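For reference, the sequence and a predicted model appear below.
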Amino acid sequence: MVLPPLSLYIHIPWCVQKCPYCDFNSHGQQGELPQQEYVDALLKDLDADLHYVQNRPLHSIFIGGGTPSLFDAAQIARLLAGIRQRIDFAADIEITMEANPGTLEHDDFAAYRQAGITRLSIGVQSFSSDKLNLLGRIHNRNEAEVAAQHAKEAGYQSFNLDLMHGLPDQDLAQAMADIDTAAALMPPHLSWYQLTIEPNTLFHSRPPQLPDDEALWEIYREGQRRLTALGYQQYEISAYAKPGYQCRHNLNYWQFGDYLGLGCGAHGKITLAAERRIIRTVKIKHPRGYLAAIDFTDNSFDVETDDVPLEYLMNRLRLMSPIPMVEFEQRTGLSRDCIQDGMEKGRQRGLVIISEDHWELTDKGHFFVNDLLSQFC
């Protein structure tokens, strides 16, 4: 077992309003946000987790939510400065912040850049006014386009646009129009993922009319072709990037790297190589309880050895790239032999190609990942 790269996820849980499809730990803003108090709590939370760093520099930071762009640039700068005082930053660290077009004064993009953010992820979801209204978004098409333009002008190393497909009553032409509009804004990275109806959401209790399976399949395959023709490489199930602009933070997740989780309900995953253990951590979920915490005593649990192969594969099979067998061994501390039988069954069904030192999904395998994972349950 080898210590993998270390990332940091920071959760800021407030939004202007809760979207009807969202099952994330987010809360509608009520009054003034406790920005200073929350940053203080985040740094206190980090102090309790410093023993998990194990002399590693931070590979990446991702500030998600909620809507982190509700916090002003001065508080983001204070947060990042406090982290840097506690943990070394890799020379090429990637620091991403999520932002929604409807919550940003676009002149502040440069201020977030000055605060230390190197990459933005902008939650557009669609450029159709009708679809944005159905999704409960508070921005319009023009605000989304202006946000992307200002992100380009502010000097970020990269920025991402989030797009959804399979929206209520969406047809193929509408889905492709969203891709074309996004690509015209020249983002180095596009996240393009299907809307799913999750429990404990408004859409779950009042389901909208979504495209049928045949229409969804047509949208997905045509979207793949369109994005490839536009110069984007699919490197993950729902992520496309121009060469050299893959999201390093998300790659570390999917390659079973380590990450600290700070903030309300944040999860973390840590390797304790000397003890041959992998643990997961989870933080106090509700903002009121999190802010009231006297200390941040760790709430952690071990990943059982029998569960490690499945956990690794559930992450790693999201990527389009082959899996080096040595990576499996280094990240799990287990022999490659423990999953060879399952991989061989996948090979016999045309889902996997097995070489001397790699496993690789076939085209068919990418569409039947759950079938392959069932071999390891």
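Now that the structure is in, tell me what you want to look at. Please read these numbers as outputs of a predicted model, since none were measured by experiment. Residues are numbered from 1 along each chain as shown.

From here on, just use CA atoms for contacts and neighbour counts.
Noted.

can you give me the strands in the stretch 51-200 of the chain?
Counting by DSSP state E, counting those that start in this stretch, the stretch 51-200 of the chain has strands at residues 58-65, 89-99, 119-125, 158-165, 189-194.

would you list those strands in JSON lines and tack on mean neighbour count?
Output for the strands of the stretch 51-200 of the chain, formatted as JSON lines (neighbours: other CA atoms under 10 Å):
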{"stretch": "strand 58-65", "mean neighbour count": "23"}
{"stretch": "strand 89-99", "mean neighbour count": "19"}
{"stretch": "strand 119-125", "mean neighbour count": "24"}
{"stretch": "strand 158-165", "mean neighbour count": "23"}
{"stretch": "strand 189-194", "mean neighbour count": "20"}
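
Including distance to Ile12, could those strands go into TSV?
Output for these, formatted as TSV (distance: least, CA to CA, whole Å):
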stretch	distance to Ile12
strand 58-65	5
strand 89-99	10
strand 119-125	14
strand 158-165	18
strand 189-194	20
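
any idea how far the residue lying farthest from the centre of the chain lies from Leu372?
Centroid-distance maximum for the chain: Gln348 at 32.7 Å, with CA atoms, centre = their mean. As judged by CA to CA, to the nearest Å, Gln348 and Leu372 stand 11 Å apart.

before we move on, what about Gln114?
Distance, Gln114 to Leu372, using CA to CA: 45 Å.

Looking at these two, which is more packed in?
Set side by side, Gln114 and Leu372 show more neighbours around Leu372, with 24 against 17, by other CA atoms under 10 Å.

Give the other helices and strands that the helix or strand hosting the more buried one contacts.
Assigned by DSSP states H and E, Leu372 belongs to helix 369-373. Helices and strands touching helix 369-373, by 3 or more CA pairs under 8 Å, 6 or more residues apart in numbering; DSSP states H and E, are helix 308-316, helix 337-348.

another structure for you, compare them:
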Amino acid sequence: MLTTPPLSLYVHVPWCVRKCPYCDFNSHEGRGELPFAAYVDALLADLDHDLPLVWGRVVHSVFFGGGTPSLMPPEFIDRFLQGASSRLRMAPGCEITLETNPGTAEHGRFGGYRAAGVNRLSFGIQSFDDGCLKRLGRIHDAAQADAAVKLAQDAGFDNFNLDLMYALPGQTLAMAERDLERAFALQPTHVSHYQLTLEPNTVFAARPPAGIPAEDDSWDMQEHCQAMLAAAGYGQYEVSAYAQPERQCAHNLNYWKYGDYLGIGAGAHAKITLGSEQDILRRWKLKHPTAYLAHAGTDAAIGGDERITLQRRPFEFMLNALRLVDGFSLTRFEASTGLPRAQIGAQLAQAEANGWLAIEADLVRPTELGRRFTNDVVALFLGD
């Protein structure tokens, strides 16, 4: 039987100051005064429209992503959270994360976000090297990154993530190590550390920058940085995620455990388990802010609906679960997909024979080799 997993809420804020050349997210350069008041109205209308999908369920985390959500003044975050709380059951201690760009941090804003109910921040630092930041097209420099984090700490935030990238154009191993040393000095509870990739439909994909490290050099950076993170007390729990004890990101963990999430905002995606129908629904909203604002709260704002077939569920589950260092239980696979474990028996046996997975009783865990070849492991579950 398909059972109902935990539920999260994702809120997309689509505007940014400038589109980064490596970014493939649904983000749009803001020009002039942005319509935040109208956008909050649209978000609440969007939420009202989708509420029947999740009646009575408890929300365990909220995540404001983008774009650059910290462009939105605190009073609008506050109005949205008040409206959402009147419509949804929020769990006690619900994790509420706001992504922020150091180039948009202003004195007093973090205090306003905290008063609104935000209790976790995620800073898009990427690097503490000004040359690397310039080559990435970022709007901030290292000094602004330091200052933004300290402003947040002064406002009372003690739970925050720093996003860092490695294998950047012109970056050496020593530079990647210095980035982590600068990060550790700020005492984040969580570090997201991931390799620059040239995503399709980005400026970098069309015109790759010079000086991207070779594959062997990138692997050296990853290994050295992983050792530094471990020595500093940050446990790796996902391919790119490291946290101090008990400080893992609850919202992202829910994604990786194939949990449910309601997605509102321009281009937002949702995955909802419909227990009474023994079905899983994916839904996404119109991507362009203008179109979304015009239709939010109506069927016309839905970019698409898709029911996940029984054949596709193993692949979707593995695409997320195999990113976790600790893997998953076969019991959870059955509950999350509504399929018997025998359905994936042959694929598990093949992955174990390849040295990609370690299987012990109910637990399936990727090996170190398996973590290096995650895409190959997941591909085994694609089906026909």
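Everything's here; your move. Remember, it's a predicted structure, so these values are computed and weren't measured experimentally.

Report the buried residues of the helix holding Leu372 of the first structure.
Val369, Leu372, Leu373 (16 or more other CA atoms under 10 Å).

At the geometric centre of the first structure, which residue do we find?
Central residue of the first structure (CA atoms, centre = their mean): Asn250, 5.6 Å from the mean position.

Secondary structure class of that one, three-state.
Using DSSP: H, G, I helix; E, B strand; the rest coil, the structure places Asn250 of the first structure in helix.

quick one: contacts for it?
Applying CA atoms under 8 Å, 6 or more residues apart in numbering to Asn250 of the first structure gives no contacts.

I figured Tyr156 of the first structure hits Ala115, correct?
No - counting by CA atoms under 8 Å, Tyr156 of the first structure stays clear of Ala115, with 11.8 Å between them.

which residues sit in contact with Leu42 of the first structure?
Counted by CA under 8 Å, 6+ apart, Leu42 of the first structure has contacts Leu79, Leu262, Gly263.

Of those, which belong to helices?
Among those, the residues falling in helices (DSSP state H) are Leu79.

which among the contacts of Leu42 of the first structure gets closest to Pro20 of the first structure?
Gly263 (22.8 Å; CA to CA).

Surely the closest one is in contact with His286?
No - between Gly263 of the first structure and His286 there is no contact, the gap being 9.5 Å when judged by CA under 8 Å.

Could you check which of these two is surrounded by more residues?
Using other CA under 10 Å as the criterion, Gly263 of the first structure and His286 rank with Gly263 on top: 29 against 15.

how about the more buried one, what's its match in the second structure?
Counting by TM-score structural alignment, Gly263 of the first structure lines up with Gly265 in the second structure.

any idea which element the residue nearest to its match when sequence neighbours are not counted lies in?
Leaving out its chain neighbours, the residue that sits closest to Gly265 of the second structure by CA to CA, 6 or more residues apart in numbering is His12, at 4.7 Å. Using DSSP H and E, the element containing His12 of the second structure is strand 7-13.

quick revisit: and the counterpart of the residue farthest from the centre of the first structure in the second structure, how far is that from Gln347 of the second structure?
Alignment note (TM-score structural alignment): Gln348 of the first structure maps to Ala353 of the second structure. Distance, Ala353 of the second structure to Gln347 of the second structure, using CA to CA: 10 Å.

List the contacts of the match of Gly263 of the first structure.
Contacts for Gly265 of the second structure (CA under 8 Å, 6+ apart) come out as Val11, His12, Val13, Pro14, Ala42, Leu43, Asp46, Lys285, Tyr292.

From Leu7 of the second structure, how far off is the fourth one?
When CA to CA is the yardstick, Pro14 of the second structure and Leu7 of the second structure sit 22 Å from each other.

can you give me the offset of stretch 104-113 of the second structure from its chain's centre?
How far stretch 104-113 of the second structure lies from its chain's middle: 22 Å, per CA atoms, centre = their mean, to the nearest Å.

do the same with stretch 175-193 of the first structure
On CA atoms, centre = their mean, the centre of stretch 175-193 of the first structure falls 17 Å from the chain's centre.

what do you get for stretch 281-292 of the first structure?
Centre-to-centre, stretch 281-292 of the first structure and its host chain are 21 Å apart (CA atoms, centre = their mean).
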